[in-house]
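A.B. asks: sequence-free structure coming up:
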């Protein structure tokens, strides 16, 4: 698939690109991400959380760190090996960044092991035991031996390590055990390797009560005599590898589907980025692993006695509601119920915003199901970035196509670690008659938009859904996101132009309301900040509120510094990476940055500009978006920025969602000028934004439920300058 010339030109860097000076104006991106993951780990230490939820946070921190090495560290290693001298925005070479990363990652791994030790004792006290291999006897030993013999032994394939048996390939995230043995008959030494298949559960739950778990590696080592009869086990150790898992797109790829199918296979064999070995591994075994897997690129570490901390999520499934967050059932918007469940009638009456996960994602599914079943609907267009394994969205699109409607699905094959699932969905959609489009070769389609064209009388009306999150029913239960439904004709025309841009490379010459990247999103965003700068210089109140996942883009950061110097008050809610330095005298005196880490993952992107008055106010310019403030989102992804003009929706997002995020002091961290994150102290006025929205549903879709003005408490921002 070849790109038209004018599209190729847009993919190139600007003629006059922004090149920052290494002047200490930025935090390093990778170290900022590690700081974020440490905040996640800190939640595992938060005694205010139930025990199994603390274990979940520990598991998440482990999985996060794995992906960081497989992608970000792998990329830096690639630059280093190819002698690429490109520096980060803070002026560091790839080698300098790697040195800092390794030191901080090792400290993070040590902290994870320490937290696991603490949580293990607390689990014991709560009646959930994770047993060591030497802590089982009597009847339990008999059951475990039978389980090993019948369920584990047939699957394992020991491999000798000698000249006749070269060292085998260890898959990405593969957990294995290496044994140092002596043959009894002739006292001949030999080394053996046992790979633990990924299809086997990491922990085995023993029957009965109390809850007793034992890791698969502990079981194998306990019964190693049955694997190696006639041998004496002198020593053994577990180890694990992480491989380069990024997929680079070659512009000359003629068939994107075939390219990705092959690239996924290659990814499984990527070079080793990190070799993790059990603490205390015998020197003889360590030497073999270093020789065979270390290579010149691998980062080697002894990482404690439980490798693969992310696998602890299996224990969280234990049926102990007393050790988990109280159950929570999101509500369905009353506005749609008032129209007897007719999504189109409700949207036609007035724009609706839905606040996930407090309000159910089922409304999005209902919107598409109704479109599929409605005989008056003639066309559906849908972007799919991550749809999940059991996707009702996919089923609705298939039903619509089978009903004879024109259905177009833009499936993003470059959604990292979801490529294989997306290939599967694309094939299923095509079989049903859906027109499947894969978009641009070197840009990701990250915008979350659904468009339904319906015949009403003698004309057609377009209904749109704009989301800040993915069409993923599982993550929608734990990610905070916004779904905006509208029948505004201007937004419908803009959505149609966006889809034509992606499917046919028809670059829009005019957009009425919506901004798109890489077309004009960054420029329009900077123009909004410029307006606030002009207001401040004219002596008017000026302010910027922005909520996002990451802030990296140097041009935007410099514009925010300029705004701060002009006196614009700037409050940023950045959950993850933040390269901007707040509160630095003479640079960012008027900028504050906070990060919220709690029960739900803050994911929505919301931006507000005072427009001549102090925030919040009814006339503020308010936007939702699919984009973070990162170069990739502005330059290499199709993203949208949408103005919120409906007064009710405007109030709900600005006066409720944004104010609640700024008020939160129970799960918030403030970024200091030196890069440290300091947890807020609730003091005598504690406020937890997640609890607030669970117990006080936001204004969206309330309909007649808002006749009582006490239905939703009014939030008041209390600021200390």
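C.D. replies: Sure, I can see it. Everything quoted here is computed from the prediction, not taken from an experiment.

A.B. asks: alpha carbons only for contacts and neighbour counts from here, please
C.D. replies: Fine.

A.B. asks: neighbouring contacts of stretch 91-107?
C.D. replies: By CA atoms under 8 Å, 6 or more residues apart in numbering, the list of residues contacting stretch 91-107 from outside reads 21-23, 30-31, 34, 73, 76-77, 79-80, 84-88, 299, 301, 303.

A.B. asks: cool, and stretch 30-39?
C.D. replies: Contacts of stretch 30-39 (CA under 8 Å, 6+ apart): 61, 64-65, 72, 97, 100-101, 104-105, 108, 575-579, 597, 677.

A.B. asks: re the thing from before, now, of the contacts of stretch 91-107, which are buried?
C.D. replies: Buried subset of the contacts of stretch 91-107 (neighbour count, 16 or more other CA atoms under 10 Å): 30-31, 34, 73, 76-77, 79-80, 88, 299, 301, 303.

A.B. asks: filter the contacts of stretch 91-107 down to the ones in strands?
C.D. replies: Residues of the contacts of stretch 91-107 located in strands (DSSP state E): 299, 301.

A.B. asks: can you list which of the contacts of stretch 91-107 are found in helices?
C.D. replies: Taking DSSP state H as the definition of helices, the contacts of stretch 91-107 contribute 30-31, 34, 76-77, 79-80.

A.B. asks: out of those, which is nearest to residue 663?
C.D. replies: Within the ones in helices among the contacts of stretch 91-107, the smallest distance to residue 663 is 25.4 Å, found for residue 34 (CA to CA).

A.B. asks: count of neighbours near residue 109?
C.D. replies: Residue 109: 21 surrounding residues under other CA atoms under 10 Å.

A.B. asks: sorry, back to before: tabulate the ones in helices among the contacts of stretch 91-107 in JSON lines, adding columns for distance to residue 457.
C.D. replies: Below are those laid out as JSON lines (distance: CA to CA, whole Å):
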{"residue": "30", "distance to residue 457": "56"}
{"residue": "31", "distance to residue 457": "58"}
{"residue": "34", "distance to residue 457": "57"}
{"residue": "76", "distance to residue 457": "58"}
{"residue": "77", "distance to residue 457": "61"}
{"residue": "79", "distance to residue 457": "60"}
{"residue": "80", "distance to residue 457": "63"}
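
A.B. asks: next up, a structure to set beside the first:
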């Protein structure tokens, strides 16, 4: 059995994909083989699935949505774009990190019996197979589907003379001035190629000497990748033809203007992915902000981890790129044009309601919408009446969390606001509210996590803007990322100061709140307020021995607290009482948590896991995990909430919060889970988990071998229930 990359120069896409598929089957046999008992009766390291392969399997599920002809066409286009963006991040972080650890000799966690080098080879082989499948979905299914609806991704030669003239004018006025051709010769070294940029490798010839030279032209990323040939509004009309020309094609047909006096012999599109993970040695950094800015500058020049080239590339140009970029043959990915299908996002935004999901307008949570007047609800009054469990995007973020902070900023009785910011939007009303509060003389603390991956520069800008407005800005605890989602408002009332809190599973990001599924709790419960105050004091000052009553906080008590709860379920099962564990997370890879769930399964505890992305747990294995089921739900909204439910002998307990079951979350981040105090809310969470896990719900099921099997229809071929559409219906009827 070989894990080597399939032949790069097959006669066509189908042959290359077939070879990749065979190699993929080999890596599944090696990395995902069923566990075998060790002499001591245990299952050993094979009780865990490979996390990186599991991540690729998650992205394959995204691709399945793009392949699903029951999904509206433009939503399928969007899934193709999301897949491309996801895979870029996988290479920039996961593959890059594995390569770095191998190069530096750092121990690499890997499946039993698999060397790090074989693991890397398997990942690259699997990634190539997925990329080829991705390209084929666009070429064979999506592109023809778009054309059936009068939307064409076209080439220059297919355009009429009038369209070509318009585009030439556009090129001369909008494109040509920002292009910079970079020649390669003894006086001009090979240029730096920025990560994720699309480039043209150009071969030109001096007509006098006959000598051929190489040049590189970067496709500007500040311009739309797909140019609307017939204007931006044409595609909105189903009866009108709307044509889109890739920007690189427009540049290619006008290369002579960039190299006057030279003959353009040929051109080829290529793209480089670099290691863009950030590592800051905080213990040695006198100023974290300055250290991170320096590291961000270094990230731009990280080593390449992937070279994408078009399949029809000249072998000599290919060899030059490989040599000058310093990539290995295993890092070269030959793909059908067009490269970088992230650009399809512009097509996904076309205003054609018939080709999209039905529009969703988030509704105000019913407990915030009890007034019969048009005046916006008083969030503080609503919180004094009861705890409010929010479920976004079904519940409006703007009329709940955003309104909570905006009202706090404007309320003269509010004395202080404390807020964590991990990711937020470019025009953030949350940040504006904090600035307004500070300018009004309130005490405002913002904990800005400037190490949030790929949002580092934006968060640095926010931190400086907040500081200028008089907000106390801190960056948390050295060595830890602050990932918890917390707001604390202190308000003066007749009977003294009262603390109002929001604890959520998602970021304070109004835009993503429209398509991320998240939970949040608005409460003025004194015990929760005390816990959140202590946690903020720990983050902004020195309080390493803080204890909490309603919160589980990483890195000190979250893992151990959850394991204690799981062990308690084991004792309930052994005593014949109700015992069940439900876990809903983005990822689950932590060995201690998984082993605790295995022990629970062996004791007869029913364990249900709902996971969007990575899952290292093997369900359904006799003697190990036969009482564990794993489901994955993907759809129009990104499942993002983290939920933990324990039957607790009949007195069910539920937590929500920010933590995934990963080493980084449990050991290197400040995370917070809050225990729900309202039994009706606990019952609601249990009912929701039951619906996610139901056999009548459309989902993917994880098998003991590590394969994900999609269950979308019943035995009669009828569609299973889409839980997100069901929740949308509930929200429209005011039953959220």
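C.D. replies: That came through fine. What you see is a predicted model; the values in this text were computed from it and never measured.

A.B. asks: superposing both, give me the TM-score.
C.D. replies: For these two chains in superposition, a TM-score of 0.91 is obtained (TM-score structural alignment, normalised by the length of structure 1); 677 aligned residues with a CA RMSD of 1.8 Å.

A.B. asks: quick one on the thing from earlier: distance to residue 522 of structure 1 added to the buried ones among the contacts of stretch 91-107 of structure 1, as TSV?
C.D. replies: As requested, these are exported to TSV (distance: CA to CA, whole Å):
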residue	distance to residue 522 of structure 1
30	23
31	25
34	27
73	27
76	26
77	30
79	27
80	30
88	20
299	37
301	41
303	42
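
A.B. asks: need the max-distance pair from those.
C.D. replies: 88 and 303 (28.3 Å).

A.B. asks: in structure 2, what residue corresponds to residue 344 of structure 1?
C.D. replies: Under the alignment (TM-score structural alignment), residue 344 of structure 1 maps onto residue 380 of structure 2.

A.B. asks: hang on, the earlier thing: mark which of the contacts of stretch 30-39 of structure 1 are buried, thanks.
C.D. replies: 61, 64-65, 97, 101, 104-105, 108, 575-579, 597, 677.

A.B. asks: what ranges does the stretch 301-450 of structure 1 have for its strands?
C.D. replies: 352-356, 377-384, 406-411, 435-437, 444-445, 448-456 (DSSP state E, counting those that start in this stretch).

A.B. asks: most tightly packed of these?
C.D. replies: The highest mean neighbour count among these, using mean count of other CA atoms under 10 Å, belongs to strand 352-356: a mean of 26.

A.B. asks: what packs against that strand?
C.D. replies: Secondary-structure packing of strand 352-356 of structure 1 (3 or more CA pairs under 8 Å, 6 or more residues apart in numbering; DSSP states H and E): strand 479-486.

A.B. asks: which SSE is residue 607 of structure 2 in?
C.D. replies: Assigned by DSSP states H and E, residue 607 of structure 2 belongs to strand 606-611.

A.B. asks: where does that strand end up in structure 1?
C.D. replies: Under TM-score structural alignment, the match for strand 606-611 of structure 2 is residues 569-574.

A.B. asks: is residue 648 of structure 1 within a helix or a strand, and which one?
C.D. replies: Element membership of residue 648 of structure 1 [criterion: DSSP H and E] is helix 647-651.

A.B. asks: compared with structure 2, how much does the helix or strand that that helix is followed by deviate?
C.D. replies: For helix 647-651 of structure 1, the succeeding helix or strand toward the C-terminus, using DSSP H and E, is helix 659-663. Comparison of helix 659-663 of structure 1 with structure 2 after fitting gives an average deviation of 2.2 Å (mean CA distance after the TM-score superposition for structure 1).

A.B. asks: can you list the helices and strands that helix 659-663 of structure 1 packs against?
C.D. replies: So helix 659-663 of structure 1, by 3+ CA pairs under 8 Å, 6+ apart, packs with helix 689-695.

A.B. asks: report the aligned residue range of structure 2 for the helix it packs on.
C.D. replies: Counting by TM-score structural alignment, helix 689-695 of structure 1 pairs with residues 723-729 of structure 2.

A.B. asks: how about that stretch: buried residues?
C.D. replies: 723-724, 727-728.

A.B. asks: what about the strands in the stretch 151-300 of structure 2?
C.D. replies: For the stretch 151-300 of structure 2, applying DSSP E, counting those that start in this stretch gives strands covering 151-153, 182-184, 198-205, 212-218, 226-228, 242-246, 263-274.

A.B. asks: what about stretch 404-421 of structure 1, distance to the chain center?
C.D. replies: Remark: stretch 404-421 of structure 1 is offset 18 Å from the chain centroid, using CA atoms, centre = their mean, to the nearest Å.

A.B. asks: residues in structure 2 matched by it, start to end?
C.D. replies: Using TM-score structural alignment, stretch 404-421 of structure 1 pairs with 441-458 in structure 2.

A.B. asks: to which residue of structure 1 is residue 562 of structure 2 aligned?
C.D. replies: Counting by TM-score structural alignment, residue 562 of structure 2 lines up with residue 525 in structure 1.

A.B. asks: ok, average deviation of the strand holding residue 607 of structure 2 from structure 1?
C.D. replies: Strand 606-611 of structure 2, aligned to structure 1 and superposed, deviates on average by 0.6 Å (mean CA distance after the TM-score superposition for structure 1).

A.B. asks: show residues contacting that strand.
C.D. replies: 579-588, 597, 600-601, 627-633, 692-693.

A.B. asks: same thing with stretch 171-184 of structure 2?
C.D. replies: Residues contacting stretch 171-184 of structure 2 (CA under 8 Å, 6+ apart): 188, 190-191, 213-220, 250-251, 258.

A.B. asks: how much does the helix or strand just after the strand holding residue 607 of structure 2 stray from structure 1?
C.D. replies: The C-terminal neighbour of strand 606-611 of structure 2 among helices and strands, as given by DSSP H and E, is strand 628-632. Superposed on structure 1, strand 628-632 of structure 2 shows a mean distance of 0.4 Å to its aligned residues (mean CA distance after the TM-score superposition for structure 1).

A.B. asks: next, the angle from strand 628-632 of structure 2 to strand 606-611.
C.D. replies: Between strand 628-632 of structure 2 and strand 606-611, the angle comes out at 20 degrees (axes from the mean of the first three to the mean of the last three CA atoms, to 10 degrees).

A.B. asks: equivalent range in structure 1 for strand 628-632 of structure 2?
C.D. replies: Under TM-score structural alignment, strand 628-632 of structure 2 corresponds to residues 591-595 of structure 1.

A.B. asks: likewise stretch 179-186 of structure 2?
C.D. replies: Going by TM-score structural alignment, stretch 179-186 of structure 2 sits over residues 156-163 in structure 1.

A.B. asks: one more: stretch 416-428 of structure 2?
C.D. replies: Using TM-score structural alignment, stretch 416-428 of structure 2 pairs with 379-391 in structure 1.
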